Every structure is written in C-alpha cells, then in structure tokens.
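Trainee: I would like to see how this sequence folds:
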Amino acid sequence: MVKEEKYPNPCNMRQLLHRLSNNVHIQLDASRLVEQTLERNQGTLNDRGALCISTGKFTGRSPKDRFIVKDETTAAAVDWGDINIPLSSEVFDNLLEKMTGFVEGKELWKRHCHAGADPAYRINVTVINTTPWANLFCHHLFIDPTATALNDFEPEWLIFQVPEFLADPLIDGTRQENFSIINFSKKMILIGGTAYTGEMKKGIFSVLNFLLPQHGVLPMHCSANEGSNGDVALFFGLSGTGKTTLSADPTRKLIGDDEHGWSQDLIFNFEGGCYAKCINLHADKEPQIYAAIRPGSLLENTRFFDGTNIVNYSDSSITENTRAAYPIAYIDQAKIPSIGNTPSNIFFLTCDAFGVLPPIAKLTTAQAMYHFLSGYTAKVAGTEIGITEPQTTFSACFGKVFLPSHPTAYATLLGKKLEENPQVNVWLVNTGWTGGAYGAGERISLRYTRALIQAAISGQLQEAHFVKHPSFSVLVPQSCPGTPDSILNPRDTWADKEAYDKQADKLANLFIQNFEAYREEASEEIRQASPKLLAAMI
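Mentor: You can find the predicted model right below:
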C-alpha cells in the first residue's frame, strides 16, 4: 500500500464519508449487486446470465465536461487547455456540498478497492454510487482488497458518482448539467449528470497519470500479455487499430487490456477487470471476450433481438460504444496478480489508411519517443458522414485526453525507460492499407500481422536484414517467416511509385504539422526523428 505521506489524505474526506454513512450497502459481492439491480428494475439478464443495463443519455465520456481543480497543487503542474480544463476550488466545494445534500438519506453503495496491481504504487480508492450496477462496474474494473487489507483500509481517493444530480451551469460554473471533476488537493473525483461508468475508470487513470511519473513510473494506455518464458509485450493503439484483437493470444497470458504502469523492473495492471467494446462481437473473432460475458458480467447499452433476451451485438441504435465489463479472472489466460517483467517488445499499432507505412518496422529510441508523442492512426472514407478521404487522428501517448501533464513529460520518461533497458524492442505496426490508400489498395491481412508480431516476439525478426524507409527512416525488415516478402516494403506494393511518394509526403507533412505543438518542449533527439519530405530530398 502507498504510504500516507506519499499521497496524503484530504482533511475533509473522513467527514464526508461519515455524513454519507447511513443507508449504505458496503462491499457487496457481484451476485448481490446483480440481484439488487434486478429487484429495482434497473437491468435485465440476457440468455447467458449477464446483466444488461442502460447508462441513459450518456453512452460515452464527455471530454468537454471533464475538469481539473486549479489550485496550488496543480497550477504549475498541469498542462492546461482544451484537454485539461481548469475549475476553481470554490466551484468544486459548492458542487460537493450540493451533491452531499442531494444524496443524504438516500440508498447508496460504497466500495473500497485498489487501483494498481503493484502494492508499491497502488492507491486506495473508495467509491460511492447511487445504483448497484455502477458499484458492480467498480467491483469488476478496480481491484478487490484482501480481507486483511479491508480491515486496515484507509481511503486515499474518493469517487463520488451521482448521475441523478444535475448541475445548473449558470449557478454552478459548469458547461452543462453533467460534469466530471478531479481535485488533486482533496483527492476526490466528482461525477454528476452522467451514468456512463467509464468516467470513473478514466478518472482514476488520469489521477495515476499525474501521480506515478513523480515516482519514476510510466503510466501507459496499452494492453499487455506474457509468454511462457515470462517475456512481456505491450500493445499501444487508438480505436480500430487492433489492440484488443492482437493482444488476445491463446498462447500468452493476459496481464491487462487497457491501463498499465512501468516501474523500475515491473509492468503492472492498474485494473482488476476489462471494459471491452462489444459492437459486432462474434464468438469466432473474439472468443475470449465472448466467453467472458456470463453471469456477473455487465453489458452496457446493448439491445436484444426482438422477442428474446439474446443480445444483438451488431445493433448500434443506442451507441456504437456498447461495452462489457467483467473481472479479468473471466479470461481463461489471465495472469493474476496482473504483474509482469520489464517488456521485451513494445508495439505501436496504427491503421494507416494512406497506405504509406510498412506492415512492421523497428524504431530507434528517438523514433519511439516521436511516434509515442504522435499517437497516429487514420479514419477511412465512408466511416463517418463527410469523410471522403483518409483523415488523420493524432492522440499523444495514445491517450492524450487522460494526460494531466504535458505529453513530452511522458515521452521523455519512455525514452529514459528505453535507455535503461536497451534490450527492449519497439515496433511500429501498420494494420491498415497497402498497395494504395483506402479505396484503392487492400487491408493488410490479419494473418500476416499476427505472423509479424509473433516473429518479433520470438526474436526471429531480429535475424532479418533491415533497410530504412525513405521518408520515415524507420527500419523495415526485408523478410519474415509466414509473410510474403513482397508486402514488407510499402512503396513496392504500389503500381504507381510516384503516387506513393506523393502520398508519403502528404502523410509526413501531417506528422510534421502535428508535432509543432510539442516541438518547443521536445528534445533535439526527438525533433530529429521527424519524417522527411521526399520532394525536399530530390
């Protein structure tokens, strides 16, 4: 357990918990929370026994309504702007008092839990909810303390989630009725006006992103698995890049699917469960997730086939962000406790709809820092109204919306980890297009991508001959077991080489433009890892 002097308790948390100590269900197990949800007509069981609920108006996070209290603790430490929106202590205190008065005397659910599988860096979190199914989510996504730990449990952070409480923006200082506010001085997260459970999970992730780097621990938005010999692989990637699919390997143990820390010599999961997207879920494509949806699991915002309680996973009429929450123990190959060694391989996944990047390439430390800062993927034409050609998406560190500090701080810490562990290989993996951009080329086969990743993990790819990509300067292997040599060099897959060069310059220029936001804070080493325009080299 993290000692009190490392993350001190706020002076008024104890008083608040005392005020909310009546009519409270404390530390209920999953089966009882499911029963209470059904008794209150707040959910329905599907044919496999999972609890299906609706989160109401909000089916995802609301980034513009996520605030951080700006005070002496955060004023100089937080990277303020569109991501980290400042809020005054006075506004926070007023909302806290209103929320407390709103729930006094009402039925509440309280849960003590941990965030962080490594006892050296975990924090104790107490959650107060107004519904049993929201408490069930916390049961799954956070780590349950042992009986001994519960006896000595001292809360270090409090999540106070009251979806029924609506703010008055004109009086309360919020943007609209819903809000999520982090107060680093008082060690509290207030959530009101939204029942979307992911706000709680990502609130604590943001807290750890602020606290852990102060102790040399790199927080990471990635999945992690482990081989039979203890080798660990990390998978970073934005939505649609294949992070969940590629990290789910029946021959390897799952450490975690979303949030991890890298300490001096360990990788550790922040969570005790998984929060998986289940739109278009199919038993053949994602058998581990499908099998995990069983009694005790929580399904959010799904619909049944008419006249049945069988979930129609292709139905996106409520949202495409349908989710399943379940304990990590529901995954057959899960590693518990969720801790592993320093990684042997790190994969940055990108779905490059421009058809420019190679299927796999090895990165230098500087390039790893640059691509970590970039966090690139692309949306394809036809996926959203108005998109007629590939659209770039950049999210620093593959999770910019969760970073309280400036992104270069995390990239620098990654570089330090790589320098301290030169045996770690970092790979850029394109799960997108080859032979042309989206609409002209073809999607890289998942079978080939799996073979490339397996070759990297096994060490076979180290034996290959590498050449530099002409624009991005990453090292491209010229052969790989289980993969045709003809697909490894992207320029060779284009019939029109001049068209490829123009497309490569277009993508490189987008990288360069995106990097301008970080150039001033970035080291010269990172700046030099920027791609070069081919037209300028002629």
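Trainee: make it CA atoms for all contacts and neighbour counts henceforth
Mentor: Will do.
Trainee: Quick check: Asn9 touching Glu156?
Mentor: Yes - using CA atoms under 8 Å, Asn9 and Glu156 qualify as a contacting pair, with a distance of 5.4 Å.
Trainee: Which neighbours do these two have in common?
Mentor: Listed contacts common to Asn9 and Glu156 are Lys187; contacts here mean CA atoms under 8 Å, 6 or more residues apart in numbering.
Trainee: isn't there a strand covering Gln288?
Mentor: No - the assignment for Gln288, made by DSSP: H, G, I helix; E, B strand; the rest coil, is helix rather than a strand.
Trainee: structure for this one too, so we can compare:
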Amino acid sequence: MNSVSMSSELTELLLGENIQTQLSVPTLVEKVLHRNEGVLTASGAVRAETGKYTGRSPKDKYIVEEGSSSNKIDWGSVNQPISPEKFDQLYHKVIKHLEERNEVFVFKGFAGADHKHRMPIQVINEYAWHNLFAQQLFIRPNEEELKQHQAEFTVISAPNFKANPDVDGTNSETFIIISFEKRTVLIGGTEYAGEMKKSIFSVMNYLLPEQDILSMHCSANVGFEGDVALFFGLSGTGKTTLSADPNRRLIGDDEHGWSPNGVFNIEGGCYAKCIGLSRDKEPQIFDAIRFGSVLENVVLDETTREPDYDNNSLTENTRAAYSIDAVDNIVVPSIAGHPNTIIFLTADAFGVLPPISKLTKEQAMYHFLSGYTSKLAGTERGITSPQATFSTCFGSPFLPLPAQRYAEMLGKKIDEHNANVYLVNTGWTGGEYGVGNRMKLNFTRAMVQAALEGELDNVETVKGEIFGLSIPLHVPGVPDEVLQPAKTWSDPDAYEKKAKDLANKFRQNFKKFSNISMDIEKLGGPIA
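Mentor: So this is what the prediction gives:
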C-alpha cells in the first residue's frame, strides 16, 4: 500500500457519519459519561481506568523499517523493526474497526509551541476520554489556526482492536507502531493514554534534530529576568517539584526543543504522576486537576468521589492529565531564550554522589548519556535493594536516533551559549538507603537556587577522588559538611567501597555506546 492509497482510506474514514471532530471539552465530558468510559470526580475531572495496561508497553513498540529512515534509526530492543507489509495489514484492520464504531473522535492540534517549528497533528480515537486526554496534552488551535490546519502526522488509537501475533507479526495483542514515511502512529490493544503522548514525543525526537533542534525529556522554567533553566531527571528525582518554583515561570513540564532561537515546549499540557499527591506538597498539580482534566487509575471514594491519591491498589502509576493553562505562573506562549543553567537530577540511593557538583562539557555529555538514578526496594516486584538505573539522555525509550546524536548536540549548545551544568543528587546522604537519610528538600532547593542565581559560578571547589566532580565548598543555606559525601559517612572505608562500586556500574553501562569520543569517557566519567 502506498501513501496515496493510505491517505484516501483515511480521508474516507474521516468523512464518515460516525466522526466527531474537535468537540468542546464539555461535550467530550458528556460523551465520556454517556458512554460509561469514566466518571466525574469531586473536583470536576474525569476519572478513567485503563484495565490491565496501567503503563507503557515498551516491548510492543515498533518503527516501520522503511527506506527513507531505516539507516537513521538506532535499531534494537527500544526501536524494534516491523515490516511495511505488516504495518499496512494492521492499518487496514484498524481503519475497518473504526469504521464500524458508532462514534469516532478526532482532535486537531499541534506539537511544538514555537510557530517556526511546530507540527500540525491529528489524533483519531475510539474512546471519547482519550480524545479529551489529547486535548489536554497537545497544543490546541484557535479558530483561525483550525481553518488552516493540515495534519502532518496522525495518531490512530483503537484500544478495542487486538492484534493476532501469529498473523500480524507483533509480540502480543498490543502494538504501538510509528511509520515515518506514512506519517502515522498506529496504536491498538491498550487503553493507556500515555502511549499517544510518548509516541508524538518519539516522532519529534526523530524530526527535530534534522532541523538542528535538540529534543529533550526535561522540564523548563524562566526567571523574571529572562534566565532559562532546564531540569533533567528520571522518575522520583524531583524534576516536577524543583521546576515548579513560585519565583520562576514554568515553560513546560516534560518535553522541550532547543532551537537556534531558544527553548520551546513541545506540549500544551502536563501528564503528572499523582501517587501521594497533596495540596501541601505539590499545590500547582493538585489545583490544576479540575473540570476538563483526566485522572487515570486513581481510586475514588465511592460516596464523595474524592480522589484517594495515596491508594495504589490499581497501580503505582496513577496519572493526571491537564492543560498547562490550568497552572499558575506560566510562560505564554511556552517559549523562552537559551538556557543559562542545566540541572541533571539523580536520586542516588547509594549515598555517594555529591549533593551538587559543577560539570565540564565532557562530564555533562557523559552524565547525559548515562542518565543515572536508583530504583528503590519495593518500587517493582523483585527489587529488594537499591539498583542503579541508566536511561540514556534521561529518556531512552523515546529516542529513535543513536544516543550520540543527542549528546553531541547538547555539547555543541553548551559551548555556543556558555550554559552552566550541574549534577544534583536528591538521594541519600550519610550512608546508603536504609542507613543514611534522604537529602533534605530545603537543602536541595537552596543548592538549585544558588546555581540558578549564579552564586556558584566562582565558588571554591574540591575535586572528588572517585568521580572527578567539582564539589562547591560553600553553598548559602547548606551546611558545609553536607556538600562532601565522604565526610557524611561514619565509615570512610564503607563509603569508598560503595563509591567505587557505583563508579564501576557507570563504566559498565557506558560500554554499550559506540562511536563516542574518547574525551567524553576519559574526561567525563569516573576516575579510573
């Protein structure tokens, strides 16, 4: 099947009498309730459950092996190939499945807040609540933009269509397939709405570097004087908490591009984890969950419909999707200048990384490629002690291109714009998990504030013996003894042993990279 026949088939679907296009939020909410897809909560948000798939399905994600993109993709366990023939076969089946539905919902919007680099998209959904989710997460057009809208990429989501692995060439009933030639994302067999969001992010991670734009899995904010900061970090490192600063305006929570003009948000909303959420701890998120928002797998009180954010009986991965407009203190539109400060967040459960250290360009590229944090005991089945976790560029599941492409772009931009880069450990101090204590949040906030305000630009530092990191000797608001992890342990030999063990894990992980400059490994990694 060629792109012309696919386009005509899609056009025929979109002209069907069952198509509901660009419905308003109130109308979509009514549809969700009428179709029994979800319920209304006390805050006015819609709550839906996603069945057995309460998170992404990385083993069911594919990229079509096509001539125009095949030699660019970093094929492997993350980017699994599937043939054009299998994709076309599934595409026909999914279109037929949707044609037989009573209603199909279409949202037209954009990915990318910068008008020079934004991509018009359309999202076609079997579920009304998925279409409401798309409205919250992607950028919504105004009336004039809608008149001129021509989708350059289409997401088609049909949760009730199940693949037959023996016939369709998939690993299971679920599939998330990107075709760069057909400009289509095909999703089936899963009700987890996050697959739509992350598929478009994967698409942008392929397309933006071709325009000399670094795509990044990070949050971003800007000070009132225009200084921009980026926050990279995996789950549990404090990225959302630290970037939500009352003294700075939020550019975006999760996905950004860094163009020759500056930073822009790829999304129009936020998709926040909400396990343990409270107004005291995270007031911005708590108050953003209102009418139009979507809660996934959050348990409700049967009588009051109040969310029980501490209840993880459905999943630990409870989520809230809401428009960025629901957040106070944001940048409108979601664009800003070039970053002055870049912060890599890690929650080191081994308690050996400094609470803050300044990185050279080579160290920044090394730690960007490493993407280190720790998984803690109890977070996943079978984990009984802290485990080192490495996610390339802090977002390996969403990177179609080789990792070095993104790292080289980061290094170039650090040089061009003289950005300061810091590694901040929000994990343990005074010993590993179970012995030491979690770094105090007020200490971490003080360190981040000092970095953002330039107070660490010329401060005296000491170089760590094992990781070679430049550790400030003084940070306003933080006791000096906290800054050097070796001095916080009661047993120096135990610290050295644990630090060398983690350094070795870094080295072992880095062996997976090929075609990486020796300077990055030699000058950026732990001291041999």
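Trainee: Stretch 329-349 of the second structure corresponds to what range in the first structure?
Mentor: Following TM-score structural alignment, the partner segment of stretch 329-349 of the second structure in the first structure covers residues 333-353.
Trainee: Which strands and helices lie in contact with the top helix by length along the second structure?
Mentor: Looking across the second structure with DSSP state H, the single longest helix is helix 492-510. In this structure, helix 492-510 of the second structure packs against helix 361-370, strand 387-390, helix 485-488, with contacts taken as 3 or more CA pairs under 8 Å, 6 or more residues apart in numbering; DSSP states H and E.
Trainee: follow-up on the earlier one: flag every buried residue along the match of stretch 329-349 of the second structure.
Mentor: For stretch 333-353 of the first structure, the neighbour count (16 or more other CA atoms under 10 Å) marks 333-336, 338-353 as buried.
Trainee: Tell me how far the alignment partner in the first structure of Glu306 of the second structure lies from Leu281 of the first structure.
Mentor: Taking TM-score structural alignment, the alignment pairs Glu306 of the second structure with Ile310 from the first structure. In this structure, Ile310 of the first structure lies at 13 Å from Leu281 of the first structure, with CA to CA, to the nearest Å as the measure.
Trainee: more crowded one of these two?
Mentor: Ranked by neighbour count (other CA atoms under 10 Å), Ile310 of the first structure and Leu281 place Leu281 first, with 17 against 14.
Trainee: Just the element for the equivalent of that one over in the second structure, please.
Mentor: Superposed on the second structure with TM-score structural alignment, Leu281 of the first structure falls opposite Leu277. Here Leu277 of the second structure is covered by no helix or strand, with elements defined by DSSP states H and E.
Trainee: Name the nearest residue to Leu277 of the second structure, sequence neighbours excluded.
Mentor: With CA to CA, 6 or more residues apart in numbering as the criterion, Leu277 of the second structure has its nearest non-adjacent residue at 5.6 Å, and that residue is Tyr309.
Trainee: Over to Arg48 of the first structure?
Mentor: Nearest residue to Arg48 of the first structure, sequence neighbours excluded (CA to CA, 6+ apart): Arg294, at 5.4 Å.
Trainee: Could you do Gln288 of the first structure as well?
Mentor: For Gln288 of the first structure, the nearest residue in space outside its immediate sequence neighbours is Ile331; the separation is 6.1 Å by CA to CA, 6+ apart.
Trainee: Near the one you found, how many residues? Count them for me, please.
Mentor: Around Ile331 of the first structure there are 21 residues (other CA under 10 Å).
Trainee: a markdown table for the helices and strands packed on helix 492-510 of the second structure, including mean neighbour count?
Mentor: Listed next are those as a markdown table, based on neighbours: other CA atoms under 10 Å:
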| stretch | mean neighbour count |
| --- | --- |
| helix 361-370 | 24 |
| strand 387-390 | 18 |
| helix 485-488 | 20 |
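Trainee: Looking at these, which is nearest to Phe175 of the second structure?
Mentor: Shortest distance between Phe175 of the second structure and these, using CA to CA, is found for strand 387-390: 25.1 Å.
Trainee: what does that closest one correspond to over in the first structure?
Mentor: Using TM-score structural alignment, the match for strand 387-390 of the second structure in the first structure runs over residues 391-394.
Trainee: And the matching stretch against the second structure, how far off on average?
Mentor: Superposed on the second structure, stretch 391-394 of the first structure shows a mean distance to its aligned partners of 0.3 Å (mean CA distance after the TM-score superposition for the first structure).
Trainee: Check the offset of that stretch from the chain's centre.
Mentor: Stretch 391-394 of the first structure has its average C-alpha position 18 Å from the chain's average C-alpha position, going by CA atoms, centre = their mean, to the nearest Å.
Trainee: on that earlier part again, which residues does the match of Leu281 of the first structure contact?
Mentor: Applying CA under 8 Å, 6+ apart, the residues contacting Leu277 of the second structure are Phe286, Tyr309, Asp310.
Trainee: Quick check: which of the helices and strands packed on helix 492-510 of the second structure is nearest to Gly454 of the second structure?
Mentor: Go through those one by one with CA to CA and the one that ends up closest to Gly454 of the second structure is helix 361-370, at 17.5 Å.
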